[in-house]
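Enquirer: Please find the sequence and the predicted model below.
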Amino acid sequence: MATQTTLTLHPLSSFTFTTKDSQPEEDPSVAARLQRLQNNYEDMGMRRTVEAILVVHEHGHPHVLMLQIANAFFKLPGDYLRPGEDEISGLSTRLEGQLAPTSSDPNSYGPKGEAGEAGTWEIGDCLAQWWRPNFETFMYPYVPPHITKPKEHKKLFLTLSVPKNMKLLAVPLFELYDNSQRYGPQLSAIPHLLSRYNFIYA
């Protein structure tokens, strides 16, 4: 019989959050993003994306850290990879760029009193894979049988300073669960993905 993996979650209060310089979105709209995806696909093939599920606890309940853009759009930290780039080191690089403290503020993100040095991210299990079959917003947790050339492959990794134009929010699992209307199918599925773990609250 398989044993359940135990993870220790740190409280949200043990983290310090400040702001970093703005990191503007590359595309002004969803349509523009899909058009850029299509243009890049013609040059580089299928896009590979990596994102981090960072989990803390607040009031004895797991919370997932997310970026909020323009008060309406929620996303996990991470981004797409360059062709041939390693997934784990690539995700660490993106987390460093999006969340790590600047040299002038060494404690802007991370546990209080610790400097967030490059390469200190602990990338854990790959919890989910999503596939974009066409140049559309829909993604699936499998490759549809009639699709031979997906346009994007996204992986979500369990992982343990915020741009001025984004808010880093701690969203409780009960808020995400079965709430695809607000968060979309990928983010609302996170409580299911995390149900395989037994959490200990530090």
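Expert: Arrived safely, thanks for sending.
Enquirer: CA only for contacts and neighbour counts going forward, please
Expert: Fine.
Enquirer: can you pull out the helices in this structure?
Expert: Taking DSSP state H as the criterion, the chain contains helices spanning 30-44, 87-99, 173-176, 180-188, 190-194.
Enquirer: what's in contact with the second one?
Expert: So that's helix 87-99. For helix 87-99, contacts defined as CA atoms under 8 Å, 6 or more residues apart in numbering pick out 23, 50-52, 77-79, 81, 109, 118-119, 121, 123, 161-163.
Enquirer: Next: the longest one.
Expert: Counting by CA under 8 Å, 6+ apart, helix 30-44 makes contact with 26-27, 47, 83, 135-137, 151, all of which sit outside it.
Enquirer: From F157, how far out is the closest residue in space to G119 that isn't next to it in sequence?
Expert: Distances taken as CA to CA, 6 or more residues apart in numbering put S92 closest to G119, at 6.5 Å, once the chain neighbours are dropped. According to CA to CA, to the nearest Å, S92 and F157 sit 11 Å apart.
Enquirer: Contact partners for the closest residue to M46 other than its chain neighbours?
Expert: In space, M46 comes closest to K151 once its chain neighbours are excluded; the distance is 4.8 Å by CA to CA, 6+ apart. Counting by CA under 8 Å, 6+ apart, K151 makes contact with 37, 41, 45-47, 131-135.
Enquirer: let's bring in a second model and compare:
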Amino acid sequence: MSQTLTLHPVTSFNFTTKGAQQEEDPSVVARLQRLKNQYEDFGMRRSVEAVLVVHEHGHPHVLMLQIANAFFKLPGDYLKPGEDEVEGLKARLDERLAPVASDPASLGPNGAGKDQEDGEWEIGDCLAQWWRPAFETFQYPYVPTHITKPKECKKLFLVQVPPGKVLAVPQNMKLLAVPLYELYDNSARYGSQLAALPHLLSRYNFIYSD
């Protein structure tokens, strides 16, 4: 049976900016080398990313980060060894999108810092698992038959954000609401993982809240 999902308008959230967050690796080659080094120490990497769905003009949009005006990605990152998936995803979302304590948007009426409500993300269904079979960029929604030791498992979780929440975007990134019709069958621009999101979200019946 289809599940019902309430979507809030993108205008119901408060957006601000914070200091730039540089990528850990300067290149794809460096990132894959770090993956290889970590695999030797800790085994398969586990990554988590959030699918944040809002609506605009009665159509579902996915919030995603754009880096260098070209590269699109979902908010999230890899987990520490032994870290819980749900708590780890909340922590990664806080790191990427939570405002800093000194931000005026995060201050109380008397100018004092108020609780940032860290971790107040409603983590829902696991929508997909993507597997990296080797120290390469290719990932698949299954483990290839000849692979016994995949190098990374990435899970995409549906995450709902309460309306009115402050989302602080790093200065060197953009947070864009991309409509499903733009993602659908558009792997040339967004890659196979993001282009698959309309299929993954088709199981839900959406209610568009005002």
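Expert: Ah, there it is. Everything numeric here is computed off the predicted structure, so don't read it as measured data.
Enquirer: which among the contacts of helix 30-44 of structure 1 end up buried?
Expert: 47, 135, 151 (16 or more other CA atoms under 10 Å).
Enquirer: Which residue is the nearest non-sequential neighbour of the second one?
Expert: Closest residue in space to F135 of structure 1, ignoring its immediate chain neighbours: L34 at 5.9 Å, by CA to CA, 6+ apart.
Enquirer: tally of neighbours for the equivalent of the one you found over in structure 2?
Expert: Residue pairing (TM-score structural alignment): L34 of structure 1 is matched to L32 of structure 2. Neighbour count of L32 of structure 2, defined by other CA atoms under 10 Å: 16.
Enquirer: returning to what we had before: name the residues contacting each of S92 and F157 of structure 1.
Expert: Listed as contacting both S92 of structure 1 and F157 by CA under 8 Å, 6+ apart are I123.
Enquirer: neighbouring contacts of stretch 74-86 of structure 1?
Expert: Stretch 74-86 of structure 1 has contacts (CA under 8 Å, 6+ apart) with 44, 47-53, 65-68, 87, 90-91, 94-95, 98, 183, 187.
Enquirer: Tell me how many other residues crowd E25 of structure 1.
Expert: E25 of structure 1 has 10 neighbouring residues, counting by other CA under 10 Å.
Enquirer: Please tell me how far it sits from L76 of structure 1.
Expert: 14 Å.
Enquirer: tell me, which strand in structure 1 spans the most residues?
Expert: For structure 1, the longest strand by residue count, based on DSSP state E, is strand 47-58.
Enquirer: That strand vs helix 30-44, what angle?
Expert: 130 degrees (axes from the mean of the first three to the mean of the last three CA atoms, to 10 degrees).
Enquirer: Show me what strand 47-58 of structure 1 is packed up against.
Expert: strand 5-9, helix 30-44, strand 61-69, strand 78-80, helix 87-99, strand 152-159 (3 or more CA pairs under 8 Å, 6 or more residues apart in numbering; DSSP states H and E).
Enquirer: Tell me the counterpart residues of it in structure 2, please.
Expert: Strand 47-58 of structure 1 covers residues 45-56 of structure 2 once aligned (TM-score structural alignment).
Enquirer: which residue ends up closest to the midpoint of structure 1 in space?
Expert: Nearest to the geometric centre of structure 1 sits L76, at 2.7 Å (CA atoms, centre = their mean).
Enquirer: counterpart of it in structure 2?
Expert: So, by TM-score structural alignment, L76 of structure 1 is matched to L74.
Enquirer: repeat for D86 of structure 1
Expert: Match for D86 of structure 1 (TM-score structural alignment): D84.
Enquirer: quick one: that match and L7 of structure 2, what's the gap?
Expert: For D84 of structure 2 relative to L7 of structure 2 (CA to CA), the value is 27 Å.
Enquirer: Neighbour count for the two, which is higher?
Expert: L7 (24 against 10).
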